[in-house]
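Peer 1: can't give you the sequence, but here's the structure:
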């Protein structure tokens, strides 16, 4: 074998074979799963998949690359093809505390990064769920709890090691292959297999303050009014998520999760305005920073008042082992605040969706109210990630366990998305609406339903991405994630 001794090439009957994914409906039956150890192993696997020397007799295989396997679209899976699974063997993290850098394997999960950096009093910008893969989230942009302070994950990417379809092992940075480095930061998995990310680290206190408040739906207007007052004066260390979900007894609830990256006493003062609104449940606690990004996963509808409430916001879209469809959109940040009538439309569209489709009653809408100043100060052409206007990120996570709903689930979630887009056009000025949505929150249904989807996703950066794609992946073997092609 030309692979490293501890690398693996697993067939369906082998014990190391796995097609498990975060979303059950994203699982496919691959003909083989390769688990490389080194970039050189990836070179061999790519040559095999393409029928290149020394594997000239091998016909070309459909290829997918898996890091954390978090996309519900199936982009990290392959039916009858070959999956390169980076997670088993390429998940090391090396921290240089003096340089404040983390050298992160392409198969790492964010919780592995957090656990390696926290002992040094450092943290990287990450996502909001610890078992998300570093690779997919980073290459698509990377929102998370620390992005208000430090920018998106891609704004903290210093260097990447990339294996291209031609078998080259390249370093991409501002100094080396800068065109590829530009494309990787927001252009997704279009250009090669990233076997290592070098991430900038930041000083991070060991604990922070959280408040998780649960309200009945009739409180929505006063919540939005108070949020609009708060966002005028808050600092970048003050964060919030607003979530629509089902609570006990199949009743809809609104969850407001508040995070202050600071001390408890100050946090209590900053968020007392929301506690004064009279939530039906209220839990405040000081938690380790580590806990924020990989909270324990418990189905919220059954345990909502029996566990620490701060565990809930991620829960509905964090559990492994259920079917999912994902959509998303941006809410423009405008000086007059978030229109209550727009949020009311979002809530009613979600409620109508889950009422009419009871098999999808686990579904949630989650609005991420991060401070946009840091990432929106970066020009839209500085990286491939074009969405640099000040916006709030919103995700609609449809979840269901009954496989009979799978065929229609994506269409139902797309319809919800389209309802919300129509409402956005009603409640915001036209020049603030055109941002679309975060590509990592876009599912296969969006791509299939939208003409020139990739062009519209990347907008003014699309032509340059196509040019770079032709240079590094002319045969489009890395075409599973919104391919930058005409």
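Peer 2: Perfect, I can see it now. Just so it is clear, the model here is predicted, and its values are computed rather than measured.
Peer 1: hey, let's count contacts and neighbours off CA atoms from now on
Peer 2: Fine.
Peer 1: and the strands in the stretch 151-300 of the chain, which stretches?
Peer 2: 157-163, 169-173, 193-200, 202-203, 207-215, 238-246, 252-260, 281-288 (DSSP state E, counting those that start in this stretch).
Peer 1: this is the other structure I want to compare:
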């Protein structure tokens, strides 16, 4: 199953809506619309919700109209950007989904190294336009990740150790508030709101456009995966720990544990074989990257080494077919410290105990520019963690792996308990304890966010998210 494009939903089969929204020019899709089931489907196929109305916006004025309509009619509001939303909060039952997925425009000023991006864009849209000028900013590692969701939660990606998180490159945002007002947030305009948007998620309004700082990247970078047999996981991780400790900021790495997916370049005899895969991307001169990566590439005789010069925009989309729209996903996640031997033993023991060949573990190396930014300078928390790890149960619709691998994920997460150091809010699932949202920020940042929430959304209108309630209000999340 794939998620339909904007052109496939609404256009060509538009039917008269059950309701009208004053000033709304996009598509209104209700349960009797031919495209309703396509329009309510999101990336995570395990989510099955039935909103009363989907308001697919084509501009900021539509967003304003939809928010005001929802408030006037006391409707639950869910906000959908363009991307993944593993927790499923982008769609609600019996409310209105304000859908920005048709708003995907990107404009680049190469001289000033800035980009303006609409709230429904995907990172593939941004990379496509910015790489025309040899520019980029930190984005997701999958091209169909949504710009809005990734940015508002913080934004980790291949470039973060060199150029910071996505929020560290956000210069301004246009936001529709719970009152249906349009504000511009920046260091100079509504700075409290701007601070909160940089990591606080979708709690404070609907962001209809972002302004980003860009950097010289590519068009070619040294990038690619290195694969080792799963039996070597412990020794590979010990070498990796020592290797990344002194790695330059230009080197981004992600370690993946699981069956080798049938991606281009991976020989057929390795497909579905349990492997440790280290993805690499060097955001600097290719000859420097060759020197930096040489020790890792020579370690323990890899099964496969695909590192080489490659277009940055191609590397950004290289994992797309391994995380397909419509598959079922269940995640647990945490931040981790440096990889001590006892932590490595826990990871090696649990990482390959899943049942579904599509389930996997992903571990992102942080530090670099991420940890040098001031703690509390943005709402992103836990900047001193060394790694972020996700434990991802994945199974196809109709398969029977769901219960087994959900249990595997929970058991693995429990085994990591004594090593946990907070969590990345974008990696939280839909059935989390509300205290985990506080864990994503720490007490000081969370309490400050609750104060901003009380100012801009005192009624907690925007609560279909990893929720931060207004000050004095207990946080709540929406269960899957």
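Peer 2: Great, that's in hand. Not measured: the values here are computed from a predicted model.
Peer 1: nearest to residue 420 of structure 1, of the strands of the stretch 151-300 of structure 1?
Peer 2: strand 238-246 (14.1 Å; CA to CA).
Peer 1: structure 2: matching residues for that closest one?
Peer 2: Under TM-score structural alignment, the match for strand 238-246 of structure 1 in structure 2 covers residues 251-259.
Peer 1: centre-most residue in structure 1?
Peer 2: Most central in structure 1 under CA atoms, centre = their mean is residue 137, positioned 4.8 Å from the mean C-alpha point.
Peer 1: please confirm that that one is located within a helix.
Peer 2: Yes: membership of residue 137 of structure 1 in a helix is supported by DSSP: H, G, I helix; E, B strand; the rest coil.
Peer 1: that one contacts residue 440, correct?
Peer 2: Yes: using CA atoms under 8 Å, residue 137 of structure 1 is in contact with residue 440, at 7.0 Å.
Peer 1: who touches both of those two?
Peer 2: Listed as contacting both residue 137 of structure 1 and residue 440 by CA atoms under 8 Å, 6 or more residues apart in numbering is no residue at all.
Peer 1: which one in structure 2 is aligned with residue 193 of structure 1?
Peer 2: Alignment note (TM-score structural alignment): residue 193 of structure 1 maps to residue 206 of structure 2.
Peer 1: distance-wise, check that match relative to residue 341 of structure 2.
Peer 2: Note on residue 206 of structure 2: its distance to residue 341 of structure 2, by CA to CA, to the nearest Å, is 44 Å.
Peer 1: look at the two and report which has more neighbours.
Peer 2: Higher neighbour count among residue 206 of structure 2 and residue 341: residue 206, with 28 against 14, using other CA atoms under 10 Å.
Peer 1: tell me where the stretch 101-250 of structure 2 has helices.
Peer 2: Here the stretch 101-250 of structure 2 has its helices, by DSSP state H, counting those that start in this stretch, at 123-130, 147-153, 160-163, 191-197, 233-245.
Peer 1: for residue 309 of structure 2, find the nearest of the ones you listed.
Peer 2: Residue 309 of structure 2 sits nearest to helix 123-130 of all the helices of the stretch 101-250 of structure 2, at 17.3 Å, using CA to CA.
Peer 1: that closest one against structure 1, how far on average?
Peer 2: Here helix 123-130 of structure 2, set against structure 1 after superposition, deviates by a mean of 0.6 Å using mean CA distance after the TM-score superposition for structure 1.
Peer 1: which residues of the stretch 351-480 of structure 2 fall in helices?
Peer 2: For the stretch 351-480 of structure 2, the helices defined by DSSP H, counting those that start in this stretch cover 369-372, 402-415, 435-441, 443-456.
Peer 1: so what does residue 461 of structure 2 match up with in structure 1?
Peer 2: Using TM-score structural alignment, residue 461 of structure 2 sits opposite residue 477 in structure 1.
Peer 1: and its match, how many neighbours does it have?
Peer 2: Applying other CA under 10 Å, we find 21 residues neighbouring residue 477 of structure 1.
Peer 1: distance of it from residue 193 of structure 1?
Peer 2: Residue 477 of structure 1 sits 11 Å away from residue 193 of structure 1, taking CA to CA as the criterion.
Peer 1: same check, this time on residue 234 of structure 1
Peer 2: Noted for residue 234 of structure 1: a distance of 40 Å to residue 193 of structure 1, by CA to CA.
Peer 1: repeat that for residue 138 of structure 1.
Peer 2: Between residue 138 of structure 1 and residue 193 of structure 1 the computed distance is 13 Å (CA to CA).
Peer 1: same thing with residue 457 of structure 1?
Peer 2: To residue 193 of structure 1, residue 457 of structure 1 is 22 Å away according to CA to CA.
Peer 1: equivalent analysis for residue 183 of structure 1, please.
Peer 2: Using CA to CA, one obtains 13 Å as the distance from residue 183 of structure 1 to residue 193 of structure 1.
Peer 1: ok, residue 475 of structure 1 next?
Peer 2: 15 Å.
Peer 1: quick one: contacts for the residue in structure 1 that residue 426 of structure 2 lines up against?
Peer 2: Mapped onto structure 1 by TM-score structural alignment, residue 426 of structure 2 lines up with residue 440. Listed by CA under 8 Å, 6+ apart, the contact set of residue 440 of structure 1 reads 136, 137, 140, 141.
Peer 1: same thing but at 10 Å, please
Peer 2: Contacts for residue 440 of structure 1 (CA atoms under 10 Å, 6 or more residues apart in numbering) come out as 70-71, 136-143, 186, 188, 326-328, 395, 481.
Peer 1: residue 272 of structure 1: neighbour count?
Peer 2: If we define neighbours as other CA under 10 Å, then residue 272 of structure 1 has 11 of them.
Peer 1: apologies, that question was intended for residue 458 of structure 1.
Peer 2: Around residue 458 of structure 1 there are 22 residues (other CA under 10 Å).
Peer 1: which one in structure 2 is aligned with it?
Peer 2: Taking TM-score structural alignment, residue 458 of structure 1 has residue 441 as its aligned residue in structure 2.
Peer 1: for the residue lying closest to that match once chain neighbours are set aside, what are its contacts?
Peer 2: Take residue 441 of structure 2 and drop its neighbours on the chain: the residue closest to it by CA to CA, 6 or more residues apart in numbering is residue 381, 4.2 Å away. Residues near residue 381 of structure 2 by CA under 10 Å, 6+ apart: 153-154, 199-200, 375, 422-425, 438-446.
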